[in-house]
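Participant: Turn this into a structure:
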Amino acid sequence: MYTNALLTDLYQLTMMQGLYFEGKHNQACVFDRYYRHNPFSGGYTVVAGLDHLIEYVKNIHFSDDDLAYLKSTGNFRDEFLDYLKNFHFTGSIYAMPEGTVAFPQEVLLRVETTKNESLLLETCMSMIMNHESLIATKARRVRCVAGTQDTLMEFGLRRAQGASAGVYGARSAMIGGFNGTSNMLAGARFGIPVMGTMAHSWIMSFPTELEAFRCYAKHYPNSLILLADTYNTLKQGVPDAITIFQEMKDAGTLPPFYGIRLDSGDLAYLSKEAHKMFAAAGFPDAVIAASNDLDENLIAQLKLQGSTISSWGVGTNLITAKDSPSMGGVFKMAGQYENGTFVPKIKMSDNAEKISNPGRKNVLRIYDKVTGKMKADIIVLEGETIDESQDLRLSSDITPWRFRIIPAGSYTVRTMLQPIFLQGELVYQQPTLAEIIDYANDEIDTLWPEYKRLVNPEMMWVQRSETLSKLRHEVLSAEAAHFQ
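Facilitator: Below is the predicted model:
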């Protein structure tokens, strides 16, 4: 059986083999994972995928079938394949917890291990966290416009780009603020509430829509959301729903939660008219749910138009992150040990934003002590601290004329990266999904509304510490000297 050790790119394995025969495969090094831009032109990213990553790292190994396949390619020598037989992760990983709000250029995850282990982890680790953070961020944008009271249902499985994307996408949507999913496997695997109603094929399987509604109510009296747009929403669907609600009310079986779902037409107009009809018939609390290519932008517009929808089924545009279908997270080496000494490394580029930050780093987050709102992030060298009893001067080495002073005693400081693995052992107490969701909700509340705008959001102040800036300049200057 093939394992996830093969869920990597060919060049990772060929580089590993080359380093093995050069005697460099066990060289200790440090890699950072970060990204350069927020997805969706937004003001933040929601970190997700750490739980999935932990399971991947814990179980990484090469099976006999893996090794046989590698041999069959003709690219790998027997001595290297023998080395892979005992491969497992022996290093350390530090990461921001799932649900954390993060920003461009910040270290989201730091890997400290051998060169070969770092190379093998890169592709799959990046895939996991890029995808799941992308979906969690999209979901959070939807939640921010839907408000705290509306129900959000993830309906995207049939449009997901593969089973894994559908299952882990549903989990990520929960971290982003959704209430449940239609995905049964995600529900079983992660304990996510499963939600759904009926398809048009149910309605069309009966002689009349009223019979279809009545039969559904007989079998599922406590899950009474009726699909009302199969034929004519206002002339038939809503009146038929009212008939069913009245029959159940008369029988004393009308559940506390009941209503209709709209899947086509002008959702704002139809929802308002349907609500009027329900109220006139004595059912003002009937829920109106909607689906049909929804995303945060359309939901925001529908709310502006006074729609009475309070339950939203979001599918394709969420599970595929349709308007920003990939996240540009990168994994770059920040240093390596040479003869027992740590040597910072930097990736240079003609494109200034692609120049990496050298050294072992962490992120310190600054909060206002009174409001609890986030004020700034500072990328620091590991071990750097900030004295909260002193004034804090924020200034960018790119624009030093811009600065802010945060008065002593008015702020608190939090260290963002937590140890996950140390010397190959899992030391992180993995929270439950419910705990992650609560944490994620608290995290987004630390942002002022300006950072959550869908269009032209404010950008969080993120800067390098003076010590890191000095190191970066020294390493850049040393590398540039090679070309003079």
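Participant: rest of the way, CA atoms for contacts and neighbours
Facilitator: Fine.
Participant: Who are the packing partners of the longest strand seen in the chain?
Facilitator: Here the longest strand in the chain is taken by residue count, with DSSP state E as the criterion, and it is strand 329-338. Contacts of strand 329-338 with other secondary structure elements, assessed using 3 or more Cα pairs under 8 Å, 6 or more residues apart in numbering; DSSP states H and E, are made with strand 28-35, helix 115-146, strand 341-344.
Participant: Other residues contacting whichever strand or helix holds residue 467?
Facilitator: With secondary structure defined by DSSP states H and E, residue 467 is part of helix 466-481. Residues outside helix 466-481 that contact it (Cα atoms under 8 Å, 6 or more residues apart in numbering): 344-346, 348, 357-359, 379-381, 397.
Participant: The structure of the following sequence is requested for comparison with the preceding one:
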Amino acid sequence: MTSAPSALFTDLYQLTMMQGYHAYGLHTEEAVFDLYFRKQPFGGGFAVWAGLEPALAMLETLRFTEEDLAYLGTLGLFRPDFLEALRGWRFSGRVTAFREGSVVFAHEPLLTVTAPLWEAQLVETALLNTLNFQTLVATKATRCVLAAEASPFGGQIVEFGARRAQGPDGALSAARAAYVGGAVGTSNVEAGRRYGLPLTGTHAHAWVESFPDELAAFRAYAELYPDSTTLLLDTVDTLRSGLPNALTVARELRAAGHELRGVRLDSGDLAYLSRRIRAALDEAGFPNVKIVASNDLSESVIASVIAEGGRIDVYGVGTQLATAGGEGGGALGGVFKLAQLGGIPRMKLTGDPAKFSLPGVKHVWRAVNDQGELVFDALTLGDAPRTGDRLSAPTNPLRASRVPGGLAWEDARQVVMEGGQRTGEPETLQAAQARARADLARLPAGTRRALNPHLYRVGLGEDVAGLRDRVAEGLRVHAEA
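Facilitator: Next comes the predicted model:
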């Protein structure tokens, strides 16, 4: 949990293929692999790209240790000359990618690895593991943030999911990715230490149950933390016990020169209860006390609470965020496909057109209109599209349109690693979060919708579509020969 992944953090077939490439002299051939996904997560209109910095750190430090080699030697699969070659193995390739926090879309290369074949092959599993999960969680966090911010009173998201995450590594990765997606903090102390994230928390029901009565428990907590107390109201009865006792403690804190920070709801009708609590707090002269809610929240629950007039200030999202649950969640179907080998374009051709891969070394261009709004993305083999050029849908060549005039084009990706070393200093999580927020602000409003969003278009330039068709035809002819 505390160290970078081992070189053995890969699938067995990556290593057996590596040995085959080595045996047949293919291992040094320059390969180009694209990492992308085919379907937007959660049925949404966008994804938020996350996990790039940990992925680059992994590539820089990846090595086969003597212990790794000794273990591989016990499997009875690997020849001594191959194991000896792994002793000096290092990742020496180039990585071209979207910057972390960028909004991204299906069917476009999010990251491209250009490296000797056996190097690119080995890193597939670790890259997909890191980038798929963190992109999924960052996207979920952003959807929750957008739902919370739709309230006329505003709202924030904090990550509360460590106890439901898929193991310690999953919890840490989820906390990191949630921050990229717009969460303002986490309850996970190790994530706070490791990534510099703001920490937040209240107390559990067990605290209240450990004292003679609820008021005694509230007073004891406030005495310990007079400037950071948030009281959990629903251990006994939210409105008849928790709220009156919290108001008593709030008055006592104020008399001593302090202020109650917040109250938390963890059960019940959150919309109804938060309205009642807000009214009582305001009437008692505590308009700045925040109302925090937890209890299996998601973007749809948050939207429902707001639609019913709820007055939540902070949503603690746990299970649904750390596990990226909900419809269309669970996993991001990212793939890593060979696009070129030894200068020759390669592609996967299958009976399902949605699973065709795109051959060749591609550029990703982002079109921006004169209002600064993102319009669509385009893949070409070279320069940005020109007015009047034909762009076709990645999975349906019959769906095509012409490039309108009046657009500015951005090169959407950058070379972030060259010769196995980063091309710049690691970016902060704050920079990634700011990029996500800026990109979201440039998206059409319909694309940001949680339900039935406008589908942002990714188009293939005529050169990419033509290369795909030529390579596909060559494969068909060869298969029929």
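Participant: For the residue most central in space within the first structure, give me its contacts.
Facilitator: Taking Cα atoms, centre = their mean, the centroid of the first structure lies closest to residue 133, which sits 2.2 Å from it. Counting by Cα under 8 Å, 6+ apart, residue 133 of the first structure touches 45-49, 172.
Participant: mind listing which of the contacts of helix 466-481 of the first structure are in strands?
Facilitator: Among the contacts of helix 466-481 of the first structure, the ones falling in strands (DSSP E) are 344, 379-381.
Participant: before we move on, the earlier item: how big is the offset of the helix holding residue 467 of the first structure relative to the second structure?
Facilitator: After superposition onto the second structure, the mean distance of helix 466-481 of the first structure to its aligned counterpart is 0.7 Å, using mean Cα distance after the TM-score superposition for the first structure.
Participant: same thing with stretch 123-130 of the first structure?
Facilitator: Per the superposition on the second structure, stretch 123-130 of the first structure and its aligned residues are separated by 0.5 Å on average (mean Cα distance after the TM-score superposition for the first structure).
Participant: That stretch corresponds to what range in the second structure?
Facilitator: Aligned by TM-score structural alignment, stretch 123-130 of the first structure corresponds to residues 125-132 of the second structure.
Participant: Can you tell me the SS state at residue 153 of the first structure?
Facilitator: When classified by DSSP: H, G, I helix; E, B strand; the rest coil, residue 153 of the first structure comes out as strand.
Participant: Quick check: the counterpart of residue 204 of the second structure in the first structure vs residue 261 of the first structure, distance?
Facilitator: Matched across to the first structure, residue 204 of the second structure falls on residue 199, judged by TM-score structural alignment. In this structure, residue 199 of the first structure lies at 10 Å from residue 261 of the first structure, with Cα to Cα, to the nearest Å as the measure.
Participant: Neighbour count for those two, which is higher?
Facilitator: Taking neighbours as other Cα atoms under 10 Å, residue 199 of the first structure and residue 261 compare with residue 261 leading, 26 against 12.
Participant: before we move on, back to that, please name whichever of the helices and strands packed on strand 329-338 of the first structure is nearest to residue 13 of the first structure.
Facilitator: Each of those was checked against residue 13 of the first structure via Cα to Cα, and the shortest separation belongs to helix 115-146, namely 7.0 Å.
Participant: that older thread, from residue 341 of the first structure, how far out is the residue nearest to the match of residue 204 of the second structure when sequence neighbours are not counted?
Facilitator: Nearest residue to residue 199 of the first structure, sequence neighbours excluded (Cα to Cα, 6 or more residues apart in numbering): residue 227, at 7.2 Å. The span separating residue 227 of the first structure from residue 341 of the first structure equals 67 Å under the rule Cα to Cα.
Participant: out of those two, which sits in the busier spot?
Facilitator: Between residue 227 of the first structure and residue 341, counting by other Cα under 10 Å, residue 227 is the more crowded of the two (26 against 8).
Participant: so who does that one touch?
Facilitator: Counting by Cα under 8 Å, 6+ apart, residue 227 of the first structure touches 197-200, 237, 260-263.
Participant: And residue 280 of the second structure, by the same measure?
Facilitator: Counting by Cα under 8 Å, 6+ apart, residue 280 of the second structure touches no other residue.
Participant: In terms of helices and strands, where is it?
Facilitator: Taking DSSP H and E as the definition, one finds residue 280 of the second structure inside helix 270-283.
Participant: now residue 226 of the first structure
Facilitator: Per DSSP H and E, the secondary structure element for residue 226 of the first structure is strand 224-227.
Participant: what stretch of the second structure lies opposite that strand in the alignment?
Facilitator: Using TM-score structural alignment, the partner range for strand 224-227 of the first structure is residues 229-232.
Participant: before we move on, the earlier item: which of the contacts of residue 227 of the first structure fall in helices?
Facilitator: Secondary structure defined by DSSP state H assigns residue 200 of the contacts of residue 227 of the first structure to helices.
Participant: Show the buried residues in the contacts of residue 227 of the first structure.
Facilitator: For the contacts of residue 227 of the first structure, burial is judged from neighbour counts taken by 16 or more other Cα atoms under 10 Å, and it is met by 237, 260-263.
Participant: List just the nearest of the residues you listed to residue 1 of the first structure.
Facilitator: Within those, distances to residue 1 of the first structure taken as Cα to Cα reach their minimum at residue 263, with 43.2 Å.
Participant: Tell me which residues touch the closest one, please.
Facilitator: Under the criterion of Cα under 8 Å, 6+ apart, the neighbours of residue 263 of the first structure are 227, 229, 290-292.
Participant: try 10 Å this time
Facilitator: Going by Cα atoms under 10 Å, 6 or more residues apart in numbering, residue 263 of the first structure touches 199-200, 227-230, 233, 289-294, 313.
Participant: ok, now how distant is the alignment partner in the second structure of it from residue 215 of the second structure?
Facilitator: Using TM-score structural alignment as the criterion, residue 263 of the first structure maps onto residue 266 of the second structure. In this view, residue 266 of the second structure and residue 215 of the second structure are 18 Å apart by Cα to Cα.
Participant: With that, I have no additional questions.
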